[in-house]
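>>> here you go, sequence then predicted model.
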Amino acid sequence: MSETFNVTEVFGQNVFNDAVMAEHLPKKVYQQLRKTIETGEELDPMTADVVANAMMDWAIEKGATHYSHWFQPLTNITAEKQDAFISAPKANGKVMMEFSGKELIKGEPDASSFPSGGLRATFEARGYTAWDCTSPAFIREGAIGKTLCIPTAFCSYTGEALDKKTPLLRSMQAIDKQALRILRLFGNTTSKRVTPSVGPEQEYFLVDKEKFLKRKDLIFTGRTLFGAMPPKGQELETHYFGIIRERVGAYMKDLDKELWKLGVTAKTQHNEVAPAQHELAPIYGQANLAVDHNQLTMETMKKVASRHGLKCILHEKPFAGVNGSGKHNNWSITTDDGINLLEPGKTPHENIQFLFVLTAIMKAVDLHADLLRESAACVGNDLRLGADEAPPAIISIFLGEQLEDVLSQLISTGEATSSIQKGKLDTGVRSLPDLAKDATDRNRTSPFAFTGNKFEFRMVGSSDSVASPNIVLNTIVADVFKEAADILEKATDFEEAVHDLIKKYASEHQRIVFSGNGYSKEWEAEAERRGLPNLRSMVDAIPALKTEKAVALFEKHKVFTKAELESRVEIQYEAYVKAINIEARAMIDIAAKQIIPAVIRFSTELANSINSIRTACDAADISVQVELLTEVSALLSDMKVALSKLQDVTAIAAEMEGDSQKQATYYRDEVTKAMAELRNPADQLEMLVDKAFWPFPSYGDLIFEV
């Protein structure tokens, strides 16, 4: 019988959230901690000790034996070091359970063992984790038991950020500071904080675990390096929003429960377009908490899948020929008293504050399209972006008919006097209710689309951290807000000055607005005519981080130093090189040790069959067998030639150390090309060789038999 549970009782039961803090902390300590969370005021050591003891007592009551500083190094996954609560044994052999404020606030992992891009040498090991009290501690359950996890930032001994969280928090401070200046100019005297809100939708694949473990390419790289398309793919469009299979449904139910216990607001679940592909979407939350929750979601997805005999695949393109997976980053800006700065209202043309914020974002995205593109750059995304299933590599903004009309009025006449209003949806069926229709349709081909009261950045890869795009979004918008505030604060006539800025931003940056088909070749040509960058690959995108413009931007708002940006450039190139090198070596291993021997066995069996038939009946027609053997032998020869070429170029690439950009470019241009040349005959052979001889499960086995 299916397990039932009360969601309201389960939700947040493993989180040291506000309600738990209020219950377990003395009133004064609770108020001091809330002040720290809300204003950033430093927590004094005595208060920290009280919080640590209360947190430990609560965790032990829940069955926890260890604590860990949980952080997000520059690997796109999380890291932790677990320590037991026990102290040194007393004279009588007994141990005490202890957890101090110092242990809560600061940890010390080895900084040289994580990617640092040159910020840390191997012999310079010291690094620190610092408690992020704005993201609640939580208890994670697993085979190791229960562990109190404390979300932390991670920096080097010399103060540079070695993680995703530190610059994210810095960018949140930047946009808070500048947005408050804007709000005060518009007469808002009540809002105290402005926070970016984020809701990252997460796409993923589920496949059978036993079949997954029979494919070395999936094990080593997270994607299939070989594989012919089955007779059926996604062309019938029956999987999207289809009935969820029982096995997958059981997984989703278990996943929801685990996430709810961790305070993750898992809201929506459904089948995605490709067979075996699914999606989970949360409710929006504060940016740094949303990033933490998305990391927890990915970790929990993998853990729960194993319980159900499944494997969760988060790679952007695990299967060629069907849609890959992304992560839509829904972003808006909200005040502590509930005002969404991207809420247009019923008459957007009259909402001057909204029009200012909108056109400021247009300017930010237009000026820094290269940075926004780079923020979504990862190796797997190169296989997905622009493939008629995801946004193109060209950054543009979709505003919709209503807002485009308002902007057109502003640009052409200097003022907007009307807004296209919502209508009624006429279904033609009297028994159906009248539905209020949005004033604007949606555009799924747009990388950065306005969707009612937020922007949806659709370019992020499914395995990637959403910290990077939100760091960029927060910073570039903060920069335009600062520029505007500097002008408006000096203006003698605010209304006239803000009106002029709105028109200026709309006019000068209208090239970034595009409402058509982002998949079309015509758009590529049009984007080039407009002067919009088209950074097709991760290697093309990485240099955006080290331009003079980028360094000035991030240093101005104290989000990154020049050294931190340069380190991330090196880390990105290294990540690309290492990933493609692993894929190439995996292909070489699989081709040489599995596919070629399997094809030889099949060819030998076929040749023996031909000889046996010829011996038994000299007049028998064996033309089909001979033709098949000839075709297989030719493809086998092509495969061997391609294998040798891949071995050669991979060896050359591995020796090109010293210039990371040059090495990454060679891997992109030569090694990936050789990988494709090896895959082509192998995939053709899969269609010819008896399935009994093929060394691993096919696409059909993986994506249709879950």
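Received the coordinates, thanks.
>>> every contact and neighbour count from this point should use C-alpha atoms.
Noted.
>>> and the strands in the stretch 251-400 of the chain?
266-271, 277-282, 285-286, 310-313, 329-335, 397-398 (DSSP state E, counting those that start in this stretch).
>>> out of these, which comes closest to residue 389?
Within the strands of the stretch 251-400 of the chain, the stretch nearest residue 389 is strand 277-282; the backing value is 13.3 Å (CA to CA).
>>> relative to strand 266-271, how tilted is the closest one?
170 degrees (axes from the mean of the first three to the mean of the last three CA atoms, to 10 degrees).
>>> ok so, going back, quick one: the strands of the stretch 251-400 of the chain as a markdown table, columns for mean neighbour count too.
As requested, the strands of the stretch 251-400 of the chain are exported to a markdown table (neighbours: other CA atoms under 10 Å):
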| stretch | mean neighbour count |
| --- | --- |
| strand 266-271 | 18 |
| strand 277-282 | 21 |
| strand 285-286 | 20 |
| strand 310-313 | 23 |
| strand 329-335 | 23 |
| strand 397-398 | 24 |
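>>> need those strands in TSV with distance to residue 90, can you?
Below are the strands of the stretch 251-400 of the chain laid out as TSV (distance: least, CA to CA, whole Å):
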stretch	distance to residue 90
strand 266-271	46
strand 277-282	48
strand 285-286	44
strand 310-313	46
strand 329-335	52
strand 397-398	65
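>>> all strands for the stretch 401-550 of the chain, in order.
423-425, 435-437, 448-450, 455-457.
>>> out of the strands of the stretch 251-400 of the chain, the one nearest residue 565 is which?
Of these, nearest to residue 565 by CA to CA is strand 329-335, at 22.6 Å.
>>> below is an additional structure, to be compared with the one above:
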Amino acid sequence: MNTMLDVFGINYFSELELKNRVPSSIFKKFKAVQLGEAQMSLEVADVIANAVKTWATEKGATHFTHWFQPLTELTAEKHESFISVTSEGTIMSQFSGKDLIKGEADTSSFPNGGLRSTFEARGYTAWDTNSPMFIKGEGVTKSLYIPTAFVGYNGEALDKKVPLLRSIKTIEKEALRIQRLLGDTDTKHVCVTLGVEQEYFLVEKEFWDKRQDLALAGRTLFGNLPPKGQEMNDHYYGTIKERIEIFMSELDAELWKLGVMAKTKHNEVAPNQFEIALMFTSANVAVDQNHLAMDTIKKIANRHGLAALLHEKPFQGVNGSGKHCNWSLSTDTGLNLYNPDTLSNDNFQFLLYTMAVIEGIDRYADVLRACTATPGNDHRLGGHEAPPAIISIFLGEQLQELFENIGKANFQNSTGISETIDIGIPIPKIPKDVSDRNRTSPFAFTGNKFEFRMPGSSASASTPAFMINTIIADILREYADILEKSDPAININKAIIKLIKERYNKHKRIIFNGNGYEKAWVINAQELGLSNLKNTIEGIPVYIREETIALFERNNVLSRNELYSRFKVYSDRYNKQTNIEISTAVKMARNEIYPCIITYITHIAQMINSVREALQEEEYIQFDKEHLIKVIGFKNRLKNTITSLNEGLKKAVLIPDEYERACFYHTELIPILDEMRVIVDSLEILVDKTIWPIPTYYDLLFRL
């Protein structure tokens, strides 16, 4: 029987594998390319390509693909065979350095927000040397996957990876400046680390097949919770059902083969909701691995007769699903820059980097909020299972007190890290962290990292990662400029204390350690001047604010045109998603719900007539008549909403501007869609379950 150690990494091309298959001189040149110290030559690429091809074909791969991340939040791939035909007509296996380094893809059908015209279709995929290649597939259909960046003909970023790589380069540059000022001459590189927690639902595939809304929109547009939902908290961290355990075991094994360290798994709060967390690694690799995890969850679920739902809010009335991004910075000397254990009487590194987060998140809260503004997340944020749409930071009382007292006589940068919790029973004492956890906070310090809980489950982790990188890099640059100009006669720690004290007083309003779910916090935040961008319509214009453009341009992450393109792409995504949801709801209401109601009305009417004829007494049918009248009333209202939505869809397509069309959907049509849901859900309660045409929430959430 294969153990985890036997299967881990068997399908990914590690650096150790490369080192064992190429001359040491080639490997050294490869590492120099990885670190940005050299350009990849064709000679080096040819040697690496031959080694990779040999490894891949030994494992049964017949094709290779440049795997990239367009602006769809998904991944894309075009497979090419290793086999080539010679001029003599013979077959040979071929894979050159040129094939490895660069691919060409037709960009015309990928969203680009006006960066490319339809007739300007050329786009390039460029090998990302910092993310390992891997093999996917079954039987004789295996392919070598090469992680790549995706750019237009003139170098425009058409994907999620390019801005992430740019932001990593920028924040490393500014963090190294800070390290030098702190006297650190050993660190040569600073790495952004990311750990991603992925939530998802599982439902019976047979029920998913019978729900057009789940199949087409990813969420239920209609449905009532049964008498029991998640109130008893019995699913959260509960015993994993045998069928799910088998699914999870296969999921772990498949991810381990790809070198993805799936670390934890458990039941989440809502029925049939689960979570998988991946081990911390570099942000670039973590994003790629999260995409692999999402793809693998869906693939393995299908094998087990299940359907995986990655939508942020597939069910109304129970918790939605998020993607928690745990972010930090680490040096190549093994130091976590956000580990408070580094605090000492002569080391203010942790406080300076933490202050950069406090100031950055306060100044650019709207930018961070914009990256989570998606149609799916609109249904999740602000509910009693997700952070509110207001950005705030949780530090915990101990850290907040430290910042409050900095520079004062009673300031102590000894944070009590060595404390333990004495429970009073004979078990080992528990080391006490520097802060508690706050699951209601969108951006919380959690021991040695910051957890951004606001991103939605279906989104790429790349966008929040490069947003955070850019924001913090911008503040670190300012800090480095200030500290480099400080009087050399003044101790660097005194200069840091002065800087932190000044900046903390300006930006401490962003710190909130309380319950973010309480309505009082919304009022309090407004009084503090914090933004509350409630939905996508309010969020995505942030991309094209002048201060946003200036932020990303001075950090060399996105240009003005690239930001405008994303604004257009995300406006268009909102329109398409909303159009799909409305069109699907109309079709289900007209072709499934409405005929069911007509049948039910006919049945009840016939029953009333039969009883009246048999008993000749109206009092015996009074209740049934009232019930029938109520059903007919909802039926007529349903017909009106169908008509209104159809007319609204016709008007929407006539609005040329993408954002104006999105506003029309939001203000005019979504309220009608919500009304239709209320009507259909009311009818579900009134109508005989045996003739209800679609699986209910009970079927979806409790029959597994």
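Noted; the coordinates are in hand. Just so you know, these numbers come straight off a predicted model, no measurement behind them.
>>> of all the strands of the stretch 251-400 of structure 1, which one is nearest residue 611 of structure 1?
strand 310-313 (44.5 Å).
>>> residue range for the closest one in structure 2?
Mapped onto structure 2 using TM-score structural alignment, strand 310-313 of structure 1 spans residues 306-309.
>>> who touches that stretch?
If you take CA atoms under 8 Å, 6 or more residues apart in numbering as the criterion, stretch 306-309 of structure 2 is touched by 200-206, 208, 218-219, 297-298, 301-302.
>>> looking at those residues, which is nearest residue 387 of structure 2?
residue 200 (17.3 Å).
>>> run a quick neighbour tally on the alignment partner in structure 1 of that closest one.
For residue 200 of structure 2, the aligned position in structure 1 is residue 204, judged by TM-score structural alignment. Here the number of neighbours of residue 204 of structure 1 (other CA atoms under 10 Å) works out to 25.
>>> also residue 685 of structure 1?
With other CA under 10 Å as criterion, residue 685 of structure 1 counts 24.
>>> that one maps to what in structure 2?
Aligning on TM-score structural alignment places residue 685 of structure 1 opposite residue 683 in structure 2.
>>> report the secondary structure element holding its match.
helix 670-686 (DSSP states H and E).
>>> which neighbouring elements make contact with that helix?
With contacts taken as 3 or more CA pairs under 8 Å, 6 or more residues apart in numbering; DSSP states H and E, helix 670-686 of structure 2 sits against helix 622-652.
>>> mean distance of the helix it packs on to its aligned residues in structure 1, please.
By mean CA distance after the TM-score superposition for structure 1, the fitted helix 622-652 of structure 2 averages 1.7 Å away from its aligned residues in structure 1.
>>> with stretch 286-295 of structure 2 instead?
With mean CA distance after the TM-score superposition for structure 1, stretch 286-295 of structure 2 departs from structure 1 by a mean of 0.4 Å once superposed.
>>> find me the equivalent region of that stretch in structure 1.
Under the criterion TM-score structural alignment, stretch 286-295 of structure 2 matches residues 290-299.
>>> buried residues, the matching stretch. List them.
290-298 (16 or more other CA atoms under 10 Å).
>>> same check on stretch 159-178 of structure 1?
In stretch 159-178 of structure 1, the ones that count as buried by 16+ other CA under 10 Å are 160-178.
>>> just those residues: which are in helices?
165-178 (DSSP state H).
>>> hmm, residue 634 and the match of residue 685 of structure 1 touching each other?
Yes. With contact taken as CA atoms under 8 Å, residue 683 of structure 2 and residue 634 are classed as touching, separated by 6.9 Å.
>>> identify the residue of structure 1 aligned to residue 584 of structure 2.
In structure 1, the residue equivalent to residue 584 of structure 2 is residue 586, according to TM-score structural alignment.
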